[in-house]
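K.L.:
can't give you the sequence, but here's the structure:
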């Protein structure tokens, strides 16, 4: 039997739009509905293998139902503009896929679906209707399957006549009668007042139809139900009529025209997918995948395993070379070794470095130096940091990295998961780089020049050249140097701290068992829930599918209900501390007794660095036990100390600069304690009468403003009333009016551009800011307020790192930069260089960029990281 696949365009687009997070392409077009719809279309085509495919859409013109009932669908929310703009694109895509579209003035998509299904049945064609709307269930039959798209875009339920009866106890046509009685709020179909789904289904199961129900009102139980039926009898009949899908819309159906086409414009589909940035969908359609193969690349290359040939090849490199490195082992300092190099200059080469190193280690290293240490040869790479680090381990100093395509692509598209050359070739050059290992790498290095030229143009167009060439590109070498240097660990001290934490865990566990009157697994939410909410009878805050919620938010609300709650919170804190930062750190201490963390430059959308293997930026500092961990981090040797240089309130200073607020600028210019000053303003007391609590609350207001805090959130944070929190915020804005103006202006700018930028023009796209969902939109607005501030602070500390590193190197000092934690730089400083290094660090950090307020740096020195803080 042949099969017809009918897609309910409006319903599926609507469901996809609300199910998927906001997505936009480079042109700021919203794409989540198109992506969800296309994914569903391809999935259903693959599963059903239809002979015919159509998609139906609603038209804007009023339908016959509107003419009969003026309030039909009244009150329904207007389609969000970010969804509306996706319909023309999805229709163009369907056109290029040779899938027929059915839409007609005066009739809904449902009526076209009903007509198409009825026609197909008459031709003995099996029908599959894919929709998110249960109205279509009335069309179910033995050979008409209704595929209801459910959770997200991944789950679905399939109904035929048999399943309808089994699940609902009514036939598909009786489903219309049910709707006649209960109405439909989404379509504003009135039904009978007071009759809900349960009663409606029961009445139709008992009497078979609306008409029979109305004939038997006297036999129906329940005085109120009888009264409602008598009063709204006409409404019930009319509602049934409105809910009935038409099956005879005057539309021509040509089976040949809707037949599933083997041939379509695959090149145009590919173009649309690339424009929409749907890279994952390119291989989902065989014809489009073939189109990619047609755009693939053939490259001639030479494999070199001999040192003499290698030297001959590199002797021809004069000004510029394009390099990809193959690094053996994981991205971990202690395990990485250089295996192969792929070079492209006048020709393309694979250099088997590891093979040559085995034969002649000294000769190979000298040959590598001729490339990498040559100041006059520009090197272009993709993600060069690990190459820097591996070469450092070999005693080779990487010089003149002219361009890193991964860093450039990150600045242009900061929210991507990865930045590889295969994706870039596809996006920028419309080239498919296929092949295994060596062949693929040679193709990548071959196109690296064109990708580099394209990215260079885009950086210029986006006014990002200063950020790229002065900050991000030189930072590659700085981060590599930090990874190479590492941070010395006192293993005995770490062991001692571990014992201390372990004792705290045992002590806290015993206290919890004593308070609860029994032993149980504290780490099991199920067992903990029973103790808290059944045995101790604490108020239930939140339930999940598996039982009681015992998350941090719940425990916070229970803090004043029983002393056990504080103990449980502390237990969680110390057990995490032990597993992550005691045992965890032991696992990553290298044989040189150092931790060589990896610093990631292309991960965060704000521009901040992240640290992994291990994450040294997240060592807890709020608790004394957490701070103890820093005692295990020590200087390189007895001749060194740890120096910590920390920007003082950099985000608030950046806010003062960006907002150009005179009062805030003056506070910093006069070196006032900004939190005390704000407390004085907000609480309207003289500065010398500000209490520690007032200052603490003002600090929460200051930092809350930076993150777009609401009065509700501030009230929760400070445990005060919403009214009081609002008065704090209002008073703050009275004293700092330009801050209020800035926050308003940046949100409006974000809504207009769908991105915001930092002082150095780092861009962050915020599609959420125009979302229809209020929570998503609010989140987008907070991002718009905070990103220019947090991102600018990130830019400044990165530039400071570059400048500090350059100064230390130019003066040939032994002291080294070894860690960055947000607003803080950590250095291993030799005692005989201490005064000079202190001056260099302070000067470079405070003079990094001229702002309307002074930047201030606090410097501390100690024999451990703990002491230096």
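P.N.:
Happy to help now that I have it. This structure is a prediction, so every number in the text was calculated from the model and none was measured.
K.L.:
use CA for all of it now, contacts and neighbours both
P.N.:
Fine.
K.L.:
Kindly list the longest helix within this structure.
P.N.:
helix 774-810 (DSSP state H).
K.L.:
Give the buried residues for it.
P.N.:
776-778, 780-805, 807-808 (16 or more other CA atoms under 10 Å).
K.L.:
and what of stretch 691-700?
P.N.:
Neighbour-count burial for stretch 691-700 [16+ other CA under 10 Å]: 694-695, 697-700.
K.L.:
Check those residues and tell me the two furthest apart.
P.N.:
By the measure CA to CA, 694 and 700 form the most distant pair in the buried residues of stretch 691-700, at 9.9 Å.
K.L.:
Just the ones in strands from the buried residues of stretch 691-700, please.
P.N.:
Using DSSP state E, no member of the buried residues of stretch 691-700 sits in strands.
K.L.:
structure B:
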């Protein structure tokens, strides 16, 4: 017989968590729905993961409770609910009702009192009761069959768990909080007694009343003061914290029986809210609900998923037959290291449907056979959550990836670019609760038993299978299939190959550079110390630098932080501009050189791969919401190039012996896209006549001849050209150019007067985003902007800046991605030995044998310039060098 399990949900707790955890979303009519979506997701997750037989939702009301009459200041420090949350309270109530879930509220009591009353009054009616809330007050009820459930961490607390977390027993929680207080509810507690002190007192004396009784024996000023001056506060706090358990709930325990089923009425409501992906999720849930409740060991609710182990639950030849016959399969590959040139594939987990997985431990004898069975069959479609990793492994074993690839993480990025894209975050959409591994040892080899390994990996392969089908539909629904298939998915194997190839590094150059930088830092340190009458100043300590600048040297304070004086770069630059002395400028220089030394010069030699002798960065195409690529370990896109010292770091990146590096960089690609889109005649003419666009802009705005433009005027025009394209305001331009806001406003007005069609185009981007809810690139990539409908002016303005920037920057990103795909294809077609190594913003870098230099210069230039036809030409000038620095 199934275990009777009641879950009591603190809905108010869920609502606020959901609102702040999920980025703004709106229904088709503009109503905010992010909290509504989040609460539904959390409720579905509870049902899927904990399989309750009964459920009760406790709600707060808009008014106060008896506690406000007892203490006027109770919860007085809480601000009003956010503007976008207010209309969602009624939506969430309607959602709960349409789900058929028992929910209770009382005008005179809080949700905590409803929870306390239900678990106390119904305790004997259930085998297990879980309180789903993050409120530590409710831990006072833990004991026996009552436990606390933290849904954020998927942790359940029994009596032992409460003690480990709080340092006191559940029956001591009220006394503990009466001493400590609670700032969120404005409960005073006893001043001078903190968490450790309260736990220690209760460990020694068991109860607060006993502490009152013997308080005259306490020693120490804080303790004696607390128990003489704040006893009344403690007693008041105890009355406020103690939860009522005898409310008339106006319902019986059997009324909470969970009979939820996705009805047509509920699906219509979700359609009305624009939650189309949630409707698909409901279809999956129907399947879940159709599975009869089973029981596992020790009466635990059984998992609805089946994890079979090859060699134990299924014969190996049967497993191979399944692979051969399947046309669609989800594959979870498990490695023992992050090193793409040294790691081993230790396990495979395959799912051929959305409810069953097959686990195989891999060794060298059977590895290549299985890789070929899965990946080398053109008739198959393989679903994965890290296909770039799989491509790298196949390169190493010389196995061709001929199957069609569907990467769920990349697809999720395409349909929801603003969300988190790891499988842990997205698999909740398909009612599968995947587990995670220890961050210090994030590999399956850390799990002791084969059952643990097969379950961990199997849940992921099942989630992958379900997500693949869901995301395919969402790509179609949002008209993003071509962006995924023709651009991002085609780029995955190219990025994998670039990562696998790596870049040669001149370690000796960096060792010499490190010595030089250390000497320079030492000189700067001595110069700064010469201004101090005290000991050496730790220039890496903001606190010491602040005290030195503003106390000892008496610089005017620019701004403060919670911990003291601010000494960030903007403050130091402002102080340096005052020319009081050279210290602020020296500190800026020290920080810049120190960062270059630690982040690049010393760090890069440490990450050279032992096997290849190269640096292997990892490219990521699902981080930046505009579609741009990023790189990590190391981040080669953030090497500072504004200073000569930063640029010198690039000298360490060298060609393979006997080869040359070839670089090709798009010239002002984003401005050319702006000219194309806006069709501004002045800008188009300048680009078609190959004029310096920034000098041309300065000439137009200042009414001077092109040849008379000064470098300062050109710099200002450049700031305007790029700033306005990123939605910069007159305030932002004034700050960038160090001019008054009035002058910045006049400059912008003059700009739009001379480049008349640009303003209309930029305004049109905002209007289009307002209508559709997204911005879109030339290739159809979308960035969804729910904040464009916000009533908060600051939030809306930020979304409007994204609406301007994303189509331009996103189109530039798509253009270089398409160029990479075309060039890589051409290199392979011609059988050339040249390798694409790096992509850094608008630049591509290749490692080229000398006998292919001329051919590659032409191939790359034509491949980048002819990738798309614009109303102005794309311009690329390839350059050659033995290291990255010399390419400029």
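P.N.:
The structure has been received and is ready for your questions. Since the structure is predicted, the reported quantities are computational estimates derived from the model, not experimental observations.
K.L.:
what's the longest helix of the first structure aligned against in the second structure?
P.N.:
Aligned using TM-score structural alignment, helix 774-810 of the first structure spans residues 793-829 in the second structure.
K.L.:
With the first structure overlaid, report how far the matching stretch is off on average.
P.N.:
Superposing on the first structure and averaging over aligned pairs (mean CA distance after the TM-score superposition for the first structure), stretch 793-829 of the second structure comes out at 1.4 Å.
K.L.:
tell me, what residue is most central in the first structure?
P.N.:
residue 415 (6.9 Å; CA atoms, centre = their mean).
K.L.:
hang on, the earlier thing: now for the helix or strand following the longest helix of the first structure, which elements pack on it?
P.N.:
Downstream of helix 774-810 of the first structure, the first helix or strand assigned by DSSP states H and E is strand 816-821. Packed against strand 816-821 of the first structure by the contact rule (3 or more CA pairs under 8 Å, 6 or more residues apart in numbering; DSSP states H and E) you find helix 473-485, helix 774-810, strand 824-830.
K.L.:
make it 6 Å
P.N.:
On a contact count with 3 or more CA pairs under 6 Å, 6 or more residues apart in numbering; DSSP states H and E, strand 816-821 of the first structure meets strand 824-830.
K.L.:
What mean distance separates the strand it packs on from the matching residues in the second structure?
P.N.:
Counting by mean CA distance after the TM-score superposition for the first structure, strand 824-830 of the first structure comes out at 0.8 Å.
K.L.:
just checking, what packs against that strand?
P.N.:
strand 640-647, strand 816-821.
K.L.:
for those strands, which one sits closest to residue 19 of the first structure?
P.N.:
Residue 19 of the first structure lies closest to strand 816-821 among those, at 36.4 Å (CA to CA).
K.L.:
can you pull the buried residues of that closest one?
P.N.:
816-821.
K.L.:
With stretch 595-606 of the second structure instead?
P.N.:
596-597, 600-602, 604-605.
K.L.:
Which one of these is nearest to residue 748 of the second structure?
P.N.:
Taking these together and measuring to residue 748 of the second structure by CA to CA, the closest member is residue 596, at 35.9 Å.
K.L.:
Now do the helices in the stretch 501-650 of the second structure.
P.N.:
Taking DSSP state H, counting those that start in this stretch as the criterion, the stretch 501-650 of the second structure contains helices spanning 507-529, 542-547, 569-577, 583-596, 603-606, 644-649.
K.L.:
okay, the ones you listed, which one's buried deepest?
P.N.:
Neighbour counts (mean count of other CA atoms under 10 Å) averaged over each of those peak at helix 583-596, with a mean of 19.
K.L.:
In the first structure, what range does that helix match?
P.N.:
The aligned range for helix 583-596 of the second structure in the first structure is 564-577, by TM-score structural alignment.
K.L.:
Need the contact partners of the matching stretch.
P.N.:
Contacts with stretch 564-577 of the first structure, where a contact means CA atoms under 6 Å, 6 or more residues apart in numbering, come from residue 559.
K.L.:
What segments of the stretch 101-250 of the first structure are helices?
P.N.:
109-122, 161-168, 172-182, 197-207, 210-215, 223-231, 233-243.
K.L.:
nearest to residue 718 of the first structure, of the ones you listed?
P.N.:
Here helix 197-207 is closest among the helices of the stretch 101-250 of the first structure (CA to CA), at 45.2 Å.
K.L.:
sorry, back to before: I'd like the helices and strands packed on strand 824-830 of the first structure as TSV, with distance to residue 307 of the first structure appended.
P.N.:
TSV is the format used below for those (distance: least, CA to CA, whole Å):
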stretch	distance to residue 307 of the first structure
strand 640-647	42
strand 816-821	35
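K.L.:
Residue 714 of the first structure is nearest to which of those strands?
P.N.:
Closest to residue 714 of the first structure of these is strand 640-647 (CA to CA; 25.2 Å).
K.L.:
residue range for whatever helix or strand comes next after that closest one in the second structure?
P.N.:
Following strand 640-647 of the first structure in sequence order, the next helix or strand is helix 650-659 (DSSP H and E). Aligned by TM-score structural alignment, helix 650-659 of the first structure falls on residues 669-678 of the second structure.
K.L.:
got the contact list for the matching stretch?
P.N.:
Residues from elsewhere that reach stretch 669-678 of the second structure (CA under 6 Å, 6+ apart): 683-684, 757-758, 761, 871.
K.L.:
possible to save the helices of the stretch 501-650 of the second structure as a markdown table with distance to residue 854 of the second structure?
P.N.:
Output for the helices of the stretch 501-650 of the second structure, formatted as a markdown table (distance: least, CA to CA, whole Å):
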| stretch | distance to residue 854 of the second structure |
| --- | --- |
| helix 507-529 | 29 |
| helix 542-547 | 52 |
| helix 569-577 | 45 |
| helix 583-596 | 35 |
| helix 603-606 | 32 |
| helix 644-649 | 27 |
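K.L.:
To residue 306 of the second structure, which of those helices lies closest?
P.N.:
The nearest among those, by CA to CA, is helix 603-606 at 43.9 Å.
K.L.:
average distance between the closest one and the first structure?
P.N.:
Counting by mean CA distance after the TM-score superposition for the first structure, helix 603-606 of the second structure comes out at 1.2 Å.
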